[in-house]
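In: Next come a sequence and a model predicted from it.
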Amino acid sequence: MADTYDVIIIGAGPGGYVAAIRAAQLGMKTAVVDREHLGGICLNWGCIPTKALLRSAEIFHYMSHAGDYGLSAQGVSFDIGAVVKRSRGVSGRLNGGVGMLLKKNKVDVIWGEGSIAKAGEVTVKPATKSVEGPPVPAPKGALGPGTYKAKHVIVATGARPRALPGIEPDRKLIWTYFEAMVPKEMPKSLLVMGSGAIGIEFASFYRTMGAEVTVVEVMPQILPVEDAEIAAMARKRFEKQGIKILTSAKVTKVEKGANDVTATIETDKGTQQITADKLISAVGVVGNVEGLGLEALGVKMERGVVATDGLGRTNVPGIYAIGDVAGPPMLAHKAEHEGVICVETIAGMHAHPMDKGMIPGCTYCHPQVASVGLTEAKAKEQGLSVKVGRFPFAGNGKAIALGEPEGMVKTIFDAETGKLLGAHMIGAEVTELIQGYVVAMNLETTEEELMHTVFPHPTLSEMMHESVLDAYGRVIHT
């Protein structure tokens, strides 16, 4: 039957479309259901378009500091409409690319809102919700609403911005990342609530483009999941750029004016009020678990996300979950890899659960921040004896030549075994460098093997080598 599949995936984000392609590669008849955009939040309203915005900000920064490089640029300015248009164009191009990949792999696209009526059966209704405006038209060739059967159903519905009571986004004065990506005009002042990757990236973008920015973080340090030493360096750099930062602080009340918001903020030093043109709420995301029929089927939930066994399987046979809806870390690359593991499990292959301790995290602010594995504090909390190496960007020839001498590479090893426990970086292009340590950790590389690895010169990657050497008292260039 045309409406019967081996696998149906609800959600065409990074996890969903990658799972669909892998299932098709393995010979399974596959369909993916979505209601508004192929590629999901990451491609359309997250990872990709924000990087396009940040690239524009980076170029603007270099143009504004042309004199630092012996160059001259007069009357440097920007058109925020053109900046946004470029960002949306990048997303649009990649959205089309996902559609082509699905077609190439003979994956059917079913357009609408999917739910699981019972194990093995997916009901698709017309789409009623969209990020922007009316429902998005179905892609050419997509199947429509109806009932579809599948031996295996994978839930990959992603997540949405968390809203705090009394500070709900209104899309005019209180923004989520959706509105922050498409400003019609540049705000003169901005209050960012939350200093995780989303909050810090927007703070960095808007500050570089000239807005007065204040970041409020409830935890004692910004970038709470990062190593404390790296986060402290980041804070100094951000404050040097003019970003105001309040930690151990909480927004308790927001009053809206005609064209601005006034936030009441409680800190350990007392209460203060800050008025800004816009407020960006970046206090995390919540899984899209509603309206799928999961509760009626008895699918187990944990902390607002679907509980799985590490291979994507839920407690109900034939129903699986991957990506943000299956819990943290809520990252696109985690979702993609999880999708492959889940599908290979369905195919009877010997898939292995993902080691979440080896999933890298990247924040594309200026300076960039990247990490993998345990922080120094976490390693010590686990009772491990550690050796820690550090190497500054100021000691690297390529960094100095680039005009980027501020930053650091930090590595953490088990003192007894030489196992690489974690790596943490801040500085230019560290989001590209971090994968070297990720590969090393997956290969169970020891400190000795890293010390005997030849790194090319002159490169930023040499700092990775020097940091390892420093952990064992053998650093050369400091």
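Out: Yes, it's here.

In: contacts and neighbour counts: CA atoms only from here.
Out: OK.

In: What ranges does the stretch 101-250 of the chain have for its strands?
Out: Applying DSSP state E, counting those that start in this stretch to the stretch 101-250 of the chain gives strands spanning 108-111, 113-118, 121-125, 146-155, 159-161, 174-175, 189-193, 212-216, 244-246, 250-256.

In: Next: the stretch 301-450 of the chain.
Out: Under DSSP E, counting those that start in this stretch, the stretch 301-450 of the chain gives strands at 301-302, 305-306, 319-321, 361-363, 368-373, 386-392, 408-414, 420-427.

In: picking that back up, right, and the strands of the stretch 101-250 of the chain - which one's nearest residue 328?
Out: Set against residue 328 and scored by C-alpha to C-alpha, these come closest in strand 159-161, at 10.6 Å.

In: who's in contact with that closest one?
Out: Contacting residues not belonging to strand 159-161 are listed as 176, 177, 282, 283, 284, 285, 286, 287, 288, 324, 325 [C-alpha atoms under 8 Å, 6 or more residues apart in numbering].

In: ok, second structure coming up, stack it against the first:
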Amino acid sequence: MSKYDIIVLGSGPGGYVTAIRASQLGFKTAVVEKENLGGVCLNWGCIPTKALLKSAEVFDYLKHAEDYGLKLEKADKDFGAVVKRSRDVASGMSKGVQFLMKKNKIDVLEGYGKLKKGKKIEVKGKNDKTKEYQADHIIVATGARSKELPNLKQDGKKVIGYREAMTLEKQPKSMIVVGSGAIGSEFAHFYNAMGTEVTIVEFLPNLVPLEDEEVSKQFERSFKKAGIKVMTNSSVESLDTSGKGVKAKVKTKKGEETLEADVVLSAVGIKTNIENIGLEDIGVKTEKDKVLVNDYYKTNVDGIYAIGDIVHGPALAHVASAEGILCVEKIKGMKVEPLDYGNIPACTYATPEIASVGMTEKQAKEAGYDLKVGKFPFSASGKAKAAGKSEGFVKVIFDAKYGEWLGCHMIGAGVTDMIAEAVVARKLETTGHEVLKAVHPHPTMSEAVMEAVAAAYDEVIHI
């Protein structure tokens, strides 16, 4: 039986990053993967969706070439080629992870892994051949998949999840997207930009319901302006797939409405992959579809750890990576601090983009803070106007007493690349005055952060 210091079960952005950091720290490391290195994020999530969204952005530019003084006879798209480009990008990135495994001398154990007592993993590979491996430490990073609701059973053809949504052979003429979180919103934008008639159905009162209310309202206005039909305070009660397309019965505040579409995309959340991997067999405690762990991701069973989507916390790629690094550094005996889940950035890559970190204005008020709130619209930004992307704003929230940066909320072009300023500043406990006095380059989108802070402190220049 092969013996390792650390075996990581799953090779997503939590698993493969964990394995690399473990190898860097001198541990003999292996990673178990049943499908493709890089997991859902790299192969079926974060990366290929961004490739699709880039195609949508370029197509939109072509359709509006005249706005930039350019002439184009006709802008058209090849939907199959758009999908192929996305798959090629994902494939290339997966090969990159293969290279990283070799570079860091990490063994890749191909097959389905299952935990066994005695700090062992049984890996069932090709032809159902099984082999057991042992390790001093086993880190479970099996991720999650698209959640299925009883009234939204996915058949992979008419009722689909995110995997099918990014590999459809033919572009649907109409689509109903159920759920307006990051996944639902990004696909709603992509298909609408490609020319599909899109309706988005959200159970809660606002789109992207976890975001600041002002951001949600701006996002809804933008979606409606783009031609997406928005139905909030609404729920899909049942689906009829017996005909050519799908008929969806939607319950609204005004009553029941029947929608028809070629395809329904279910984006109602995720289900963790914690079943059938041996957790129960070895006595690992779980609660509400999550593995219970301490601040350094150790379970109740000695030598067994869990990170990523399967533990409590935001189900985000960068969170899984950070948790995995922290976990192995703690195993190594390094001096580390628990992850600050209050300073995790969240991003939605639709058009307009959304990025946020920290408290919303409502949360800060409910926490009892006396606030200074500043907002700067991109309509007053020279760079945004020049780029033809003046939609949206930056909103900042400070504690009036001590100047602590409580929250930052952005909606507009490229804001997912801007939010890191707020994350780092909050990590360093920077005050509003310090941000204000840090000179930002002009003309840039990022100077809107400084301007928003100036607005909070009644020193704004450009509005």
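Out: Yes, it's here. Just so it is clear, the structure is predicted and the values come from calculations on it, not from any experiment.

In: Can you calculate the TM-score here?
Out: Once superposed, the chains reach a TM-score of 0.98 (TM-score structural alignment, normalised by the length of the second structure), with 463 aligned residues with a C-alpha RMSD of 1.2 Å.

In: coming back round to it: tell me which entries of the contacts of strand 159-161 of the first structure lie within helices.
Out: Judged by DSSP state H, the subset of the contacts of strand 159-161 of the first structure located in helices is residue 177.

In: coming back round to it: any chance of the strands of the stretch 101-250 of the first structure in TSV, plus mean neighbour count and distance to residue 344 of the first structure?
Out: Below are the strands of the stretch 101-250 of the first structure laid out as TSV (neighbours: other C-alpha atoms under 10 Å; distance: least, C-alpha to C-alpha, whole Å):
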stretch	mean neighbour count	distance to residue 344 of the first structure
strand 108-111	24	19
strand 113-118	21	22
strand 121-125	20	21
strand 146-155	21	12
strand 159-161	18	24
strand 174-175	22	39
strand 189-193	24	40
strand 212-216	22	43
strand 244-246	19	45
strand 250-256	16	44
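
In: which one of those lies closest to residue 46 of the first structure?
Out: Minimum separation from residue 46 of the first structure across the strands of the stretch 101-250 of the first structure (C-alpha to C-alpha) falls at strand 159-161, 10.8 Å.

In: corresponding residue for residue 461 of the second structure in the first structure?
Out: Matched to the first structure by TM-score structural alignment, residue 461 of the second structure sits across from residue 476.

In: where does that match land in three-state SS?
Out: State at residue 476 of the first structure, reduced to three classes by DSSP: H, G, I helix; E, B strand; the rest coil: coil.

In: so where do the helices sit in the stretch 301-450 of the first structure?
Out: 332-346, 376-381, 397-402, 430-442, 447-451 (DSSP state H, counting those that start in this stretch).

In: how about the residue mapped onto residue 323 of the first structure from the second structure, what does it touch?
Out: Under the alignment (TM-score structural alignment), residue 323 of the first structure pairs with residue 308 of the second structure. Residues in contact with residue 308 of the second structure (C-alpha under 8 Å, 6+ apart) are 14, 141, 142, 143, 315, 316, 317, 319, 320, 321, 323, 324.

In: just residue 186 of the first structure next, same as before
Out: 80, 211.

In: how close does it get to residue 281 of the first structure?
Out: 17 Å (C-alpha to C-alpha, to the nearest Å).

In: Same check on residue 191 of the first structure?
Out: Distance, residue 191 of the first structure to residue 281 of the first structure, using C-alpha to C-alpha: 9 Å.

In: hmm, back to that, would you mind giving the strands of the stretch 101-250 of the first structure as a markdown table with distance to residue 3 of the first structure added?
Out: Output for the strands of the stretch 101-250 of the first structure, formatted as a markdown table (distance: least, C-alpha to C-alpha, whole Å):
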| stretch | distance to residue 3 of the first structure |
| --- | --- |
| strand 108-111 | 10 |
| strand 113-118 | 14 |
| strand 121-125 | 10 |
| strand 146-155 | 5 |
| strand 159-161 | 28 |
| strand 174-175 | 40 |
| strand 189-193 | 46 |
| strand 212-216 | 50 |
| strand 244-246 | 54 |
| strand 250-256 | 50 |
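
In: burial count for residue 273 of the first structure?
Out: 12 (other C-alpha atoms under 10 Å).
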